[in-house]
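Sequence first, predicted coordinates after that:
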Amino acid sequence: MHDILYEGGPTGLLLIHGLGGTPVELKRIARAVHAAGHTAYCCTLAGHCGTEADLVATRWQDWYASVEAAFDRLSARCERVVVGGLSLGAVLALHLAARRGSDVHGLALYAPTLWYDGWAMPWYRALLKVAVYTPIGRRYRFVEREPFGIRDARIRARVAAAMLGGDSAEAGLAGTPAHALRELWRISARVRRELPEVKAPAILLHARTDDISSLRNSTHIAGRLGGIADLTVLDDSYHIVTLDRQRNVVIERTLALMSRIGVTGAKPVMLRQSSTPMPLATLRDVPGGRRRPSHAFAEAAR
């Protein structure tokens, strides 16, 4: 197990990493939440932080079982729980909110990925959904490549070194097998149908120039959620917004949500108050962000 737990106050944040990823992707968020007095828990999905064979041996139901078990552990410690996730982690967070209803008090969705349609994705990606059911397609392996979901060159270089060096517990897998892609498509299709059932207030943060999953993913989700949604559009990041140049914006939005949830309990007020529910996203363009030289993948997790 590579779970990370910071024990704090009665409001907790469960953080879920992405496909082929690791809890380290979210450790900086967890540390900031803990410093603000809350409890933070980064869980490890089944089959992750090991080998590709470990990942291939799992299905999306196994990943979700990891999330539900982690949620139950955190709920036993905390009075209120917000669930957040990066990429696939955000999709699993939405599935949990649809299934567990009012037990989920809020959602923090970082670059949610229903479709791999970012600008760096291969042109033949649409064919993969058919190809993965063929003998050749089942052997397909999507290999991570530049820019590795990170706009900041210094962070990118260090993350790439850890990933390509084979340290899956620190930086995730360098390649995603076709089996895992197929399972992501399956859970994504299910979650798309469930979006109107999700009533928990949600914040979404997504880069306009996301290289892995386009901004369309977040606008689609925000427009169909059954509760209030607040979408922040980042202009100086790529896919891994929790580590990239505007990670401090991600932290600020998350802390604001945690604060609201902690004060108001089961019926939180969102960042911008309104007398009526807002079914569509409140679009925020965040200019510039912090452009200081970035920390490394491991440094960002300290």
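Everything's here; your move. Numbers count the residues shown, from 1 in each chain.

all contacts plus neighbour counts: C-alpha atoms, from now on.
OK.

so who does the residue nearest the centre of the chain touch?
Centroid check for the chain by CA atoms, centre = their mean gives L86 as the closest residue, at 1.1 Å. Shown in contact with L86 (CA atoms under 8 Å, 6 or more residues apart in numbering): I16, H17, G18, L26, L109, Y110, A111, P112, I240, T242.

residues in contact with the third one?
What it means is G18. G85, L86, S87, L88, G89, A90.

Return the closest of these with respect to R141.
The closest of these to R141 turns out to be L88 (CA to CA; 17.4 Å).

what's the closest non-adjacent residue to that closest one?
Once flanking residues are discounted, L88 sits nearest to G18: 4.7 Å by CA to CA, 6 or more residues apart in numbering.

hang on, the earlier thing: among the contacts of G18, name the ones in helices.
Counted as lying in helices by DSSP state H, out of the contacts of G18, are L88, G89, A90.

Now flag whichever of the residues you listed is closest to D211.
L88 (14.8 Å).

hang on, isn't the closest one packed against E183?
No: using CA atoms under 8 Å, L88 makes no contact with E183, being 10.5 Å away.

if you count what's nearby, which of these two comes out ahead?
L88 (27 against 17; other CA atoms under 10 Å).

Relative to R28, how far out is the more buried one?
To R28, L88 is 18 Å away according to CA to CA, to the nearest Å.

related to what we said a few turns ago, just send the ones in helices among the contacts of G18 back as JSON lines, with distance to R253 too.
Shown next, in JSON lines, are these (distance: CA to CA, whole Å):
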{"residue": "L88", "distance to R253": "20"}
{"residue": "G89", "distance to R253": "18"}
{"residue": "A90", "distance to R253": "15"}
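
What is the nearest of these to Y64?
Distances from Y64 to those, taken by CA to CA, are shortest for G89, at 9.4 Å.

need the contact list for the closest one.
With CA under 8 Å, 6+ apart, G89 has these contacts: L15, I16, H17, G18, L19, P112.

For the first one, give its distance to A298.
Read it as L15. 17 Å.

Neighbour count for those two, which is higher?
Counted by other CA under 10 Å, L15 and A298 do not tie: L15 has more neighbours, with 31 against 17.

The more buried one and G85 touch, don't they?
Yes: taking contacts as CA under 8 Å, L15 lies within contact range of G85: 5.3 Å.

Common neighbours of those two, please.
With CA under 8 Å, 6+ apart, L15 and G85 have no common neighbours.

How about stretch 180-195, which residues are buried there?
A180, L181, R182, E183, L184, W185, I187, S188, V191, R192, E194, L195 (16 or more other CA atoms under 10 Å).

try this one side by side with the last:
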Amino acid sequence: MEHFHRYAQPFDYEGGEEGCLLIHGFTGTPAHMRLLGESLHKGGYTVKGILLKGHGTKMEDMEKVTWQDWLQDAVTGYEVLRRTCSKVYVMGLSMGGVLSLLLAEQYPVDKVVPIAAPIRIYDRKAHGAPLLKYFQKFKMWGGSGESSASEEFTDYKLGYDGFSVEALCHLLKLMKMAEKGLRQIQCPALVVQSKTDETVRPVSAQIIYDRIKAFQKEILWLERSKHVCTIGPEREMMHKKIHEFLQRT
């Protein structure tokens, strides 16, 4: 497998007995999670940043994968950490956040951190993907995608410029599954969401918070970050809050 950038590859940082599974989002790469991973590793955690199938290579590879592949990637990463770590914390960005919720619904995850997890999205046309896929194979992301270095850590801004419409159908499936099972989550949860997210409606965070059954749960609201907030201007503050959350008994 040839990755389009070295930061698009999965990463593993060996640390202590507590492990963190990091899951990137739809069309993204582990690069979006690497800064968080490095911060967690400095805090003494063992960190595993996985690469979801169909990502990090070329956009056409997205056509070959399904939601089952992505969920299995997440499960495999969790199981690898569970074999060697006394506790496993799962955190993911966007679709990775959805996968983190599904893991917390189905497995004994110790703590979960869904970041910009899409329960509600702005693009209503996305829900037409099951029909659109018969007429259009790929769709490019809208907008210029440009942002200044003061807004985002651009060295880690690595992902596809578009996506497979067929793959979008599988993302929508994961979103429905995760929302349906929210009440099964009982582990402590830190829900992270930016109020200025251009992709995910901020109400998504409130829906997650309201429906999960965790005794310990909170929302971290970001004020100035875009959707890929893990490389945004509030990333260091987010790192601090996640560290505090993981250390809390």
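Ah, there it is. As the structure is a prediction and not an experimental result, all values here were calculated from the model.

And the TM-score between these chains?
TM-score of the superposed chains, computed with TM-score structural alignment, normalised by the length of the second structure, equals 0.90; 241 aligned residues with a CA RMSD of 2.1 Å.

What does the residue nearest to L88 of the first structure correspond to in the second structure?
With TM-score structural alignment as the criterion, G18 of the first structure lines up with G25 in the second structure.

cool, E7 of the first structure as well?
Under the alignment (TM-score structural alignment), E7 of the first structure pairs with E14 of the second structure.

what's the burial count for that match?
12.

isn't E63 of the second structure right up against H170?
No: with contact defined as CA under 8 Å, E63 of the second structure does not count as touching H170 (10.3 Å).

quick one: secondary structure of the equivalent of Q106 of the second structure over in the first structure?
Using TM-score structural alignment, the partner of Q106 of the second structure in the first structure is R99. Here R99 of the first structure is helix, with the state taken from DSSP: H, G, I helix; E, B strand; the rest coil.

mean shift of the helix or strand hosting E179 of the second structure relative to the first structure?
Per DSSP states H and E, E179 of the second structure falls inside helix 165-180. Following the fit onto the first structure, the mean deviation recorded for helix 165-180 of the second structure is 0.9 Å by mean CA distance after the TM-score superposition for the first structure.

In the first structure, what stretch matches that helix?
Using TM-score structural alignment, helix 165-180 of the second structure pairs with 178-193 in the first structure.

one step back: do you know how far the match of Q106 of the second structure is from Y64 of the first structure?
In terms of CA to CA, R99 of the first structure sits 11 Å off from Y64 of the first structure.

what residue of the second structure is the furthest out?
Within the second structure, counting by CA atoms, centre = their mean, F135 lies farthest from the centre, at 28.8 Å.

Wasn't that one part of a helix?
No: assessed with three-state DSSP, F135 of the second structure is coil; it does not lie in a helix.

tell me which element the aligned residue in the first structure for Y209 of the second structure falls in.
Aligning on TM-score structural alignment places Y209 of the second structure opposite A222 in the first structure. Using DSSP H and E, A222 of the first structure maps to helix 216-224.

now the angle from that helix to helix 178-194?
30 degrees (axes from the mean of the first three to the mean of the last three CA atoms, to 10 degrees).

angle of the helix or strand that helix 216-224 of the first structure is followed by against helix 216-224?
Counting by DSSP H and E, the element after helix 216-224 of the first structure in chain order, helix or strand, is strand 229-234. Interaxial angle, strand 229-234 of the first structure versus helix 216-224 (the same axes, to 10 degrees): 160 degrees.

superposed on the second structure, where does strand 229-234 of the first structure end up, distance-wise?
Strand 229-234 of the first structure, aligned to the second structure and superposed, deviates on average by 0.9 Å (mean CA distance after the TM-score superposition for the first structure).

Show me what secondary structure element comes after that strand.
Following strand 229-234 of the first structure in sequence, per DSSP H and E, is helix 247-264.

quick one: the helix or strand following that following helix to chain centroid distance?
Using DSSP H and E, the helix or strand that follows helix 247-264 of the first structure towards the C-terminus is strand 282-286. When distances are taken as CA atoms, centre = their mean, to the nearest Å, strand 282-286 of the first structure is centred 19 Å away from the chain's centroid.

list the buried ones in strand 282-286 of the first structure?
Across strand 282-286 of the first structure, burial judged by 16+ other CA under 10 Å covers T282.

again, but for stretch 77-85 of the second structure
Quick answer for stretch 77-85 of the second structure (16+ other CA under 10 Å): G77, Y78, L81, R82, C85.

Just confirm the last one contacts C20, I think it does.
Meaning C85 of the second structure. No: judged on CA under 8 Å, C85 of the second structure makes no contact with C20 at a distance of 9.2 Å.

one step back: which of R99 and Y64 of the first structure has more residues huddled nearby?
More crowded of R99 of the first structure and Y64, by other CA under 10 Å: Y64, with 20 against 15.

pretty sure D161 of the second structure contacts G143?
No: here D161 of the second structure lies out of contact with G143, judged by CA under 8 Å, at a distance of 10.4 Å.

And the two? Which one has more around it.
The residue with more neighbours, out of D161 of the second structure and G143, is D161; 14 against 6, by other CA under 10 Å.

ok, the more buried one - contacts?
Per CA under 8 Å, 6+ apart, neighbours of D161 of the second structure: M140, W141.

Check the burial of W141 of the second structure by counting its neighbours.
When counting by other CA under 10 Å, one arrives at 11 neighbours for W141 of the second structure.

ditto for the one 4 residues further on
Counted with other CA under 10 Å, residues neighbouring G145 of the second structure total 7.

Then A126 of the first structure?
Residues near A126 of the first structure, counting by other CA under 10 Å: 12.
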